[in-house]
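**Student:** just the structure for this:
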Amino acid sequence: MHSAQPPIPANEMERIIELSELDLDYSSLQDQFKELTTLAAKVAGTNISLINLIDSYTSWTIANHGLAIEQLPRQEVVCQYTLVEEEKLEIKDLSADDRFKDKGYVSGELGLRYYLGIPLKTATGNHIGSLCVLDKETKPLSPEKVEMLKIIAGEIVNRLQTYKLIHTLQATMNEAIESKLRVAHDIRGPIGGIIGLAGIICEQGDKTTLATVLNFISIIHKSGNSILELANEILSTETAKRNQASVEAHQFNQLTLKDKLEKLYTPQAVNKGIDFVITTHYQTEVIPFPKNKLLQIIGNLISNSMKFTPIGGKVSVGLNVKSGSEENILHFTVQDTGIGMPADKVQSILEGEGVSTNGTQGEQGYGFGLALVKHLVDSLKGEMKITSQPNHGTIFEIFIPDKKANLNLEQSTLSASLVLTS
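**Tutor:** You can find the predicted model right below:
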């Protein structure tokens, strides 16, 4: 049995864009937010407290107290209704509410009754999720306790935005390191040329009586060598640091991305009885690339495919990197055996329009998931292709450019030396 279409925030597209801009890995935040859920439960006097971030398809529980849960379909959670409330949503008896009385967490063994949710409101006014407290017994909260929960909700948003700032600073730092590498690279050519020229003059210098000039050139030669060694040291040290830290801090490769996607979306596949497979390209699977928005892009495509694929169907994800001289092309595919789409709907998606349709098991549509993907791909100067026919499944293809530094230093120095000595 499926309830009526829930309310959708008037600013839904802006809301999910702002959530995606945080660029979060929903499975890695429990330790950072656990104490806030414990505090919320203590303040409310409830057994359960959850922090839920809600995208187009899924309610992601990034931290929990009293209930081990990581995700639920958006249509199943009470918190989706909190998104459209200005201050709070309080339901004193879930079993007496037609929207929730048949949900498993109400009618089943868990037997939840009381719910109070506080929207996680950003500075721009968008509600990206909810801090909620739940219990098996009705526990109306005093205005003072509600205000304390609002303070905790504000701290949650502050921390999320702090993480975004940290990621931005990391990207800036990496750009600074890249600039340093380029500076070191740029000085190698002229310094190498000076050394080569000084060497030639030194070789020919025994034929002249200009001892002072030769002595001066010898000093230049030694100094040039020292500078070149320093440049080499900067390059080798910073490259080692960059390669060691960047893959861990702000990059994926195909193997790490595959592991993350399996952890996040296998539960959805198991819940619906869908075969979920992710493949990598063995020749390029360890090449690093930026994490930037990839979980949001591929994750939304996976959720969409699972929504429109019937029980017993299959969703396949392909990860690949096409290596080029100046930039790599990230190539991702998400293919399903679902109900497919007519040409006009494909065109609407490629034009960035939201199209809301219920899934094969009655999953409710919110209409913005694929529009968000198109927006994110465009923001990364990428391309999105869709191949689909009704009753013949759908293939989504994403192409994203990844510029890379072409620091072929030895070749550059050799070329400069050849020019000077020819």
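**Student:** only C-alpha atoms from now on, for both contacts and neighbour counts.
**Tutor:** Noted.
**Student:** now do the helices in the protein.
**Tutor:** Taking DSSP state H to define them, one finds helices in the chain at 12-21, 30-44, 79-82, 104-107, 143-204, 211-249, 254-272, 294-307, 343-350, 369-379, 409-421.
**Student:** quick one, which of those gets closest to Leu134.
**Tutor:** Counting by Cα to Cα, Leu134 lies closest to helix 30-44 out of the helices of the chain; the figure is 8.5 Å.
**Student:** check which helices and strands that closest one sits against.
**Tutor:** For helix 30-44, the packing partners by 3 or more Cα pairs under 8 Å, 6 or more residues apart in numbering; DSSP states H and E come out as strand 48-54, strand 58-65, strand 127-135, helix 143-204.
**Student:** apply 6 Å and report the result again.
**Tutor:** strand 58-65 (3 or more Cα pairs under 6 Å, 6 or more residues apart in numbering; DSSP states H and E).
**Student:** following up with a second sequence; could you model it the same way so I can compare the two?
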Amino acid sequence: MQSAPLHPNEDQRLQSLLRLEVLDTEDERAFDELTELASTICGTSISLISLVDSDRQWFKSRVGLGAKETPRSLAFCAHAILQDEVFEVPDALQDSRFVDNPLVTQEPDIRFYAGAPLKAEDGMPLGTLCVIDQQPKQLSAEQRRALEVLSRQVISQLTLRLHTRKLERINRERDRFFAMISHDLRSPFNNILGFTKIMSQRADSLKPAQIVEFSKDILSGAMRVYQLLDELLQWSKQRLGGVACDLQRHNAVDLIDSTLPLVEDAAKLKSIEIKRDTDTDVYVTADATLAKTVIRNLLSNAIKYSDKGSCITLQAVNVGDVVELSVADTGAGISEELASRLFDGCVESIAGTEGESGSGLGLSLCQGFAQMQQGAMRYDASYTEGSRFIFSLPAA
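**Tutor:** Prediction:
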């Protein structure tokens, strides 16, 4: 028995397969109908949609076979994915590669096999639509053509299935997001309306110190509203594909310094000092707008979860072929359980040290914007003095 060698681009092939999010899912009628049609057209007792995983072939749909998977080392389909066209074995007992294969010598007693590769959009073969019989035979030209056409329909269904799943996730995230936004907007708006009403009705009797205090509260509420609406706009643009990425060479210090004024008011309200600790000759390949958006979001979070009078440290250092921009605070830190979910879309927002609200989307947006710039985002679990987030970009 000859097991098939690995595909020349095996890692890329497996990545393409995993991106479909289909392995080990339930049977679905759309796929079962295609295997039934393949079996009928080719006149075989067995038809399978077989996806070749790292060490197994798993069947998304099967007609005439009870098993849900078999070892890759025995798989005819592992040979088929190495071909560009239909791979056909007229009589396995007459083929040295398969004559002693347990799938031939034992149940299901394969004699005939024909498999059309299932190719992803990037050209990687993921598996096959195959037909199998217990009697030797050979497909006609029309049957081979039909099997190829049906294999493309399988890929179309897999792609449609993935897009549908993504859309469902986006819709769930959207519904949750808008529910959180509507809830979180009420509190700062009520504060703004309440304080402005008091000031308008009692302006003549209020002391200067009271006016200053009310003004600070109004500013704080307005800034919270602005942050929530800004995250809503960023989320909408990202989901609708309206965010462009223009990668250029930028000085990291320039990106940081042009961002700091946007968070100064929030920091002053809590008497928080922001220290920038970086060399002046650190350069990155980035989109200036997206990079500054990420930095601003990280700083806003750090301010939100820092105590009054504390300090936030912002650094930019070269680490090999990347530059790591980090924002560290001295707040309460993040639990291990929450840290594991920080970048999983919309997570529940935790109130800041002064009761500041949020959408729970900021870090997910930051991660998406980082990846658009060929960068990355991570939480530094080894930092014990508070929270530290690291935004890495390619060094220029």
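**Student:** hmm, back to that, could you export the helices of structure 1 as JSON lines, including mean neighbour count and distance to Val315 of structure 1?
**Tutor:** Below are the helices of structure 1 laid out as JSON lines (neighbours: other Cα atoms under 10 Å; distance: least, Cα to Cα, whole Å):
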{"stretch": "helix 12-21", "mean neighbour count": "20", "distance to Val315 of structure 1": "23"}
{"stretch": "helix 30-44", "mean neighbour count": "18", "distance to Val315 of structure 1": "28"}
{"stretch": "helix 79-82", "mean neighbour count": "24", "distance to Val315 of structure 1": "26"}
{"stretch": "helix 104-107", "mean neighbour count": "16", "distance to Val315 of structure 1": "26"}
{"stretch": "helix 143-204", "mean neighbour count": "17", "distance to Val315 of structure 1": "31"}
{"stretch": "helix 211-249", "mean neighbour count": "15", "distance to Val315 of structure 1": "28"}
{"stretch": "helix 254-272", "mean neighbour count": "16", "distance to Val315 of structure 1": "8"}
{"stretch": "helix 294-307", "mean neighbour count": "22", "distance to Val315 of structure 1": "7"}
{"stretch": "helix 343-350", "mean neighbour count": "15", "distance to Val315 of structure 1": "18"}
{"stretch": "helix 369-379", "mean neighbour count": "21", "distance to Val315 of structure 1": "16"}
{"stretch": "helix 409-421", "mean neighbour count": "15", "distance to Val315 of structure 1": "44"}
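**Student:** which one of those lies closest to His127 of structure 1?
**Tutor:** Nearest of the helices of structure 1 (Cα to Cα): helix 12-21, 6.4 Å.
**Student:** by how much does that closest one deviate from structure 2 on average?
**Tutor:** Here helix 12-21 of structure 1, set against structure 2 after superposition, deviates by a mean of 1.1 Å using mean Cα distance after the TM-score superposition for structure 1.
**Student:** what range in structure 2 matches that helix?
**Tutor:** Under TM-score structural alignment, the match for helix 12-21 of structure 1 in structure 2 covers residues 10-19.
**Student:** same check on stretch 232-252 of structure 1?
**Tutor:** The alignment places stretch 232-252 of structure 1 over no residues of structure 2 (TM-score structural alignment).
**Student:** quick one: the strands in the stretch 251-396 of structure 2?
**Tutor:** 273-278, 283-286, 311-319, 322-328, 376-379, 388-394 (DSSP state E, counting those that start in this stretch).
**Student:** any idea which of those strands is most buried?
**Tutor:** Of all the strands of the stretch 251-396 of structure 2, strand 283-286 has the most neighbours on average by mean count of other Cα atoms under 10 Å, namely a mean of 24.
**Student:** excluding its backbone neighbours, what's nearest the alignment partner in structure 2 of Lys164 of structure 1?
**Tutor:** Aligned by TM-score structural alignment, Lys164 of structure 1 pairs with Leu162 of structure 2. Distances taken as Cα to Cα, 6 or more residues apart in numbering place Leu20 nearest to Leu162 of structure 2, at 5.9 Å, with adjacent residues excluded.
**Student:** got the helices of structure 1 as TSV, with distance to Gly129 of structure 1 columns?
**Tutor:** What follows is the helices of structure 1, written out as TSV (distance: least, Cα to Cα, whole Å):
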stretch	distance to Gly129 of structure 1
helix 12-21	9
helix 30-44	14
helix 79-82	7
helix 104-107	19
helix 143-204	10
helix 211-249	25
helix 254-272	18
helix 294-307	16
helix 343-350	25
helix 369-379	16
helix 409-421	49
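**Student:** which one, of those, ends up nearest to Ile400 of structure 1?
**Tutor:** Of all the helices of structure 1, helix 369-379 comes closest under Cα to Cα, at 7.2 Å.
**Student:** what stretch of structure 2 does the closest one fall on?
**Tutor:** Using TM-score structural alignment, helix 369-379 of structure 1 pairs with nothing in structure 2.
**Student:** quick revisit: got the strands of the stretch 251-396 of structure 2 as JSON lines, with distance to Val86 of structure 2 columns?
**Tutor:** Listed next are the strands of the stretch 251-396 of structure 2 as JSON lines, based on distance: least, Cα to Cα, whole Å:
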{"stretch": "strand 273-278", "distance to Val86 of structure 2": "59"}
{"stretch": "strand 283-286", "distance to Val86 of structure 2": "45"}
{"stretch": "strand 311-319", "distance to Val86 of structure 2": "49"}
{"stretch": "strand 322-328", "distance to Val86 of structure 2": "45"}
{"stretch": "strand 376-379", "distance to Val86 of structure 2": "41"}
{"stretch": "strand 388-394", "distance to Val86 of structure 2": "43"}
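**Student:** Leu126 of structure 2 is nearest to which of the ones you listed?
**Tutor:** Closest to Leu126 of structure 2 of the strands of the stretch 251-396 of structure 2, according to Cα to Cα: strand 376-379, at 28.0 Å.
**Student:** what are the contacting residues of that closest one?
**Tutor:** Gln367, Ala370, Phe389, Ile390, Phe391, Ser392 (Cα atoms under 6 Å, 6 or more residues apart in numbering).
**Student:** against structure 1, where does it fall?
**Tutor:** So strand 376-379 of structure 2 is aligned with nothing, judged by TM-score structural alignment.
**Student:** now do that strand: distance to the chain's middle.
**Tutor:** 13 Å (Cα atoms, centre = their mean, to the nearest Å).
**Student:** could you do stretch 233-242 of structure 2 as well?
**Tutor:** 15 Å.
**Student:** and it, which stretch of structure 1?
**Tutor:** The aligned range for stretch 233-242 of structure 2 is empty, by TM-score structural alignment.
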